[in-house]
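Participant: sequence unknown, structure follows:
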């Protein structure tokens, strides 16, 4: 598994990957985007500013630990895309 954390791209009034408040299961799902904007895979929030995805998803997005991936929340259409740092591969 690979951990991601919000690092950039959040609006000034947002403090987490998906914004404030409790999320439903579907609301905790995020898509990891490849540089061309296609979906490389999915991940799941585990806290306000942390989530997990599989290492092969990060690699499919052309990234590795220490890099950043763009993520979006398909079930939360008003939530902006954000950049997330790839923290670790376990």
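Facilitator: Nice, thanks for sending it over. Only a predicted model underlies this, so the values are computations on that prediction, with no experimental measurement involved.
Participant: CA only for contacts and neighbour counts going forward, please
Facilitator: Will do.
Participant: count of neighbours near residue 87?
Facilitator: 16 (other C-alpha atoms under 10 Å).
Participant: ok, now how distant is residue 85 from residue 5?
Facilitator: Residue 85 sits 5 Å away from residue 5, going by C-alpha to C-alpha, to the nearest Å.
Participant: Just to check, residue 86 is in contact with residue 2?
Facilitator: Yes. Using C-alpha atoms under 8 Å, residue 86 is in contact with residue 2, at 7.0 Å.
Participant: Those two - which one has more neighbours?
Facilitator: Taking other C-alpha under 10 Å, residue 86 and residue 2 do not tie; residue 86 has more neighbours (24 against 19).
Participant: Got another one to weigh against that:
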């Protein structure tokens, strides 16, 4: 499906979904002071946007730098693991403020 897209398109999609993640997951809860349950319930868009951003980053790296499938999957997997750790730290810090 995404085979015909250029590396610039992948980079633009990565930036778009990263901005969406930053807006929905990081800035909105602090502006409107959500409780932890509202925070978790309303942030599915933030979770999905960061995973799509990571996938498009991997596709961009694969297209731009001619990476093979194994290196691309390692990059995507490492990025997802890093995001999970960051999200866990954020959720624990928000839960500690209750």
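Facilitator: Good, I have the coordinates. Because the structure is predicted, anything quoted here is derived from the model rather than measured.
Participant: Got a TM-score for the two of them?
Facilitator: Scored against TM-score structural alignment, normalised by the length of the first structure, the superposed chains reach a TM-score of 0.26; 44 aligned residues with a C-alpha RMSD of 4.2 Å.
Participant: The residue nearest the centre of the second structure sits in which helix or strand?
Facilitator: Nearest to the geometric centre of the second structure sits residue 50, at 1.6 Å (C-alpha atoms, centre = their mean). Secondary structure from DSSP states H and E places residue 50 of the second structure in helix 44-65.
Participant: now residue 13 of the second structure
Facilitator: With the criterion set as DSSP H and E, the secondary-structure element containing residue 13 of the second structure is helix 7-21.
Participant: Counting by contacts, list what that helix packs against.
Facilitator: Other helices and strands packing on helix 7-21 of the second structure, by 3 or more C-alpha pairs under 8 Å, 6 or more residues apart in numbering; DSSP states H and E, are helix 44-65.
Participant: Output the contacting helices and strands for the helix it packs on.
Facilitator: In terms of contact count using 3+ C-alpha pairs under 8 Å, 6+ apart, helix 44-65 of the second structure is assigned the packing partners helix 7-21, helix 69-96.
Participant: What's the local residue count around residue 56 of the first structure?
Facilitator: When neighbours are defined as other C-alpha under 10 Å, residue 56 of the first structure has 15 of them.
Participant: Would you mind giving the secondary structure of residue 56 of the first structure?
Facilitator: Secondary structure of residue 56 of the first structure, reduced to three states by DSSP: H, G, I helix; E, B strand; the rest coil: helix.
Participant: which residues do residue 86 and residue 2 of the first structure both contact?
Facilitator: Taking C-alpha atoms under 8 Å, 6 or more residues apart in numbering as the contact criterion, the common neighbours of residue 86 of the first structure and residue 2 are residue 58.
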